[in-house]
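In: this is the structure alone, sequence omitted:
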């Protein structure tokens, strides 16, 4: 029987309070995050990690002192493995997890994949929208790890899937559930959906990273699905969260959009559009910090949509992406448009622009 290894990528998160500072160091020591030569980047990463660790520990304290991301990613991996093996009886699919900034790292996962001895490998980032700072960094890291141990099975990577029907269907279903609850609780109140994504420094986008463009495509696809279901009694805005440091970031910020909603007297339904799993940016930033901010401003109603998690439509979409990746004739494939470049050609840092 043919054997296929599927490696799902995610950011990772500290598994204990003492892991917070080294996790932060790994994050800021990534050249995709801080583009400085070593040893300068190493020194800057050490400084930032030490300075931010106390604040970050307080954030993770809200979640029991650790990130829930690995546990939730394991649930997604198990669900994906189940549907893959249910549909394709001629292939043994085994789904592995590789985190970028905390365990299990790519080196550890690559060794496990080599023990499995697959006939082919499909790399599947759990980031629907491509960025050099997320999927790009994870794919590069995996290539280095695989090369170090001589893992040379044919490998194809899905770079992105911002409008994948399964992903969009799952987001739409999550939004519909919350919209229905808000309508019942606040009859006649105007509603605004805030589609929130993790922010990036503007210079990264200006350098040709397609992330913001893909986020906008995701939002448009979600609106099309909602409108097709007869849900159009709301307006919307795209915003960005998690800004750090003094540099200019893409906007508008979620703080600005919450302030505008307060001034307009509308109910807010916050939808995380670039996260597929719950973690600190959803359970602490969105559920606690921004909710408190909204209440202080007098926002009439603040609700938050769950991430897609193991929603059946999302897992089904991932299954389709794996099969697509296995059929792909290129090293990196777009889940949005088969083997052609999905992003505009101005996005010179698109994964397919150099493949």
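Out: All right, it came through fine. Note that the coordinates shown come from a computational prediction; the quantities given were computed from them, not determined experimentally. Numbers count the residues shown, from 1 in each chain.
In: could you use CA atoms for every contact and neighbour count after this?
Out: Will do.
In: can you give me the end-to-end span of stretch 246-254?
Out: 17 Å (Cα to Cα, to the nearest Å).
In: which helix or strand contains residue 59?
Out: Element membership of residue 59 [criterion: DSSP states H and E] is helix 40-61.
In: and the helix or strand just after that helix, what's buried?
Out: Beyond helix 40-61 in the direction of the C-terminus, DSSP H and E gives the next helix or strand as helix 69-87. For helix 69-87, a neighbour-count test (16 or more other Cα atoms under 10 Å) marks 69-70, 72-73, 76-84 as buried.
In: can you list the residues that contact helix 69-87?
Out: 8, 10, 12-13, 91-97, 277-279, 309-310, 315-316, 318-319 (Cα atoms under 8 Å, 6 or more residues apart in numbering).
In: and residue 174, what is it in contact with?
Out: Residue 174 neighbours (Cα under 8 Å, 6+ apart): 305-308.
In: thinking again about what came up before, give me the buried entries from the contacts of helix 69-87.
Out: Buried among the contacts of helix 69-87 by 16+ other Cα under 10 Å: 8, 10, 12-13, 92-97, 277-279, 309-310, 315-316, 318-319.
In: sketch out the strands for the stretch 151-300 of the chain, chain order is fine.
Out: Along the stretch 151-300 of the chain, counting by DSSP state E, counting those that start in this stretch, strands occupy 155-158, 191-198, 235-241, 267-272.
In: below is structure B, check it against A:
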């Protein structure tokens, strides 16, 4: 059987414009896995209030982080795809690697058609979400299952559900933290900020929060940190209901009054730098911390296409063909 790898990340607008952002957000926020309100209630709110008013604001945020080569998420994801492909080739493994996004382009459907054209009849699906959530990983599975409903000949496939406690992943994170400390000096606190989900999702069985805390525990142990030297928080909440706590932005404001004036911040749930890391964490939350009396703030970049990250991705894939 010829095997191919399907990498999947969340997605990004094609341009930092209100029109492109609106198109992207419309697809993203229409996903029932992301917002599970009744469509009769949600669609009028989405199209009548959120998209018209939020799209121009989000477009300005994208403009502040947009790279010359394009969207940071897309640029990094393409680099990851290329690096993983080279690593497999150098190991003597003939396995095409294609990139897709849950929302926007390249779509999961177009990536599957690319694999079919290459003669692939076994697919290893790797959602680039270290911690499983129904709002991200499960959405990838939903799309894949919907595509397969139209196939006469189903390919064999392996779905990598999560890798939140994978040793290679933890080591790669630790390498990244140590590199930052070597450059800037070790800070009073390592704050691990994860994208949040509604608390209700966790109450209904979503293991995301538990997996985030497990990642933090393993990373702290790998770095030899004491309990007072690290903390887990959750960012990017949306709407009025309670999300996983503590919230990153509120924590930033409180830390200086607790005597924590120098912090390093890492976002382990993001495999590639994007709007949420480059603007929300690296800029917005830094301002909250410094305005509250903080003295030193360092954002530690996502693993991106770091060699240790690519090695981990290769190990995950190779375990599925052993």
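Out: Thanks, I have the structure now. If you're wondering where the values come from, they're calculated on a predicted model, not measured in any experiment.
In: can you give me the TM-score here?
Out: Overlay of the two chains. TM-score (TM-score structural alignment, normalised by the length of structure 2): 0.92; 316 aligned residues with a Cα RMSD of 1.9 Å.
In: format the buried residues of helix 69-87 of structure 1 as CSV; extra columns: distance to residue 228 of structure 1.
Out: Below are these laid out as CSV (distance: Cα to Cα, whole Å):
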residue, distance to residue 228 of structure 1
69, 33
70, 35
72, 31
73, 31
76, 28
77, 31
78, 32
79, 28
80, 28
81, 31
82, 31
83, 28
84, 29
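In: just tell me what residue 204 of structure 1 corresponds to in structure 2.
Out: Using TM-score structural alignment as the criterion, residue 204 of structure 1 maps onto residue 201 of structure 2.
In: next, count neighbours for its match.
Out: Residues near residue 201 of structure 2, counting by other Cα atoms under 10 Å, number 17.
In: cool, and residue 67 of structure 2?
Out: Neighbour tally, residue 67 of structure 2, other Cα under 10 Å: 12.
In: need the contact list for it.
Out: Here residue 67 of structure 2 is in contact with no residue (Cα under 8 Å, 6+ apart).
In: gap between it and residue 36 of structure 2?
Out: Taking Cα to Cα, one finds residue 67 of structure 2 at 33 Å from residue 36 of structure 2.
In: one more: residue 104 of structure 2?
Out: Residue 104 of structure 2 is 20 Å from residue 36 of structure 2, by Cα to Cα.
In: the more surrounded of those two?
Out: It is residue 104, of residue 104 of structure 2 and residue 36, that has more neighbours when counted by other Cα under 10 Å, with 19 against 12.
In: which residue lines up with the more buried one in structure 1?
Out: Per TM-score structural alignment, residue 104 of structure 2 is aligned with residue 102.
In: residue 169 of structure 2 too?
Out: Using TM-score structural alignment, residue 169 of structure 2 lines up with residue 167 in structure 1.
In: ditto for residue 154 of structure 2
Out: In structure 1, residue 154 of structure 2 lands on residue 152 (TM-score structural alignment).
In: just give the number of residues close to that match.
Out: Quick note: residue 152 of structure 1 (other Cα under 10 Å) scores 15 neighbours.
In: for the match of residue 169 of structure 2, give me its contacts.
Out: Contacts of residue 167 of structure 1 by Cα under 8 Å, 6+ apart are 308, 313-314, 317.
In: go again with 7 Å.
Out: Residues near residue 167 of structure 1 by Cα atoms under 7 Å, 6 or more residues apart in numbering: 313-314, 317.
In: which of the residues you listed fall in helices?
Out: Residues from the contacts of residue 167 of structure 1 lying in helices, with DSSP state H as the criterion: 313-314, 317.
In: quick one: contacts for the most centrally placed residue in structure 2?
Out: What sits nearest the mean C-alpha location of structure 2, by Cα atoms, centre = their mean, is residue 270, with 3.2 Å. Applying Cα under 7 Å, 6+ apart, we find residue 270 of structure 2 in contact with 129, 302.
In: quick one: the helices in the stretch 151-300 of structure 2?
Out: Secondary structure of the stretch 151-300 of structure 2 by DSSP state H, counting those that start in this stretch: the helices cover 167-184, 199-203, 208-223, 248-254, 275, 285-291.
In: buried residues in the last one?
Out: Spelled out, it's helix 285-291 of structure 2. 285-290.
In: mean shift of the lengthiest strand in structure 2 relative to structure 1?
Out: Using DSSP state E to define each element, structure 2 has its longest strand at strand 3-11. Aligned to structure 1 and superposed, strand 3-11 of structure 2 gives a mean residue distance of 0.6 Å (mean Cα distance after the TM-score superposition for structure 1).
In: kind regards, and thank you for your time.
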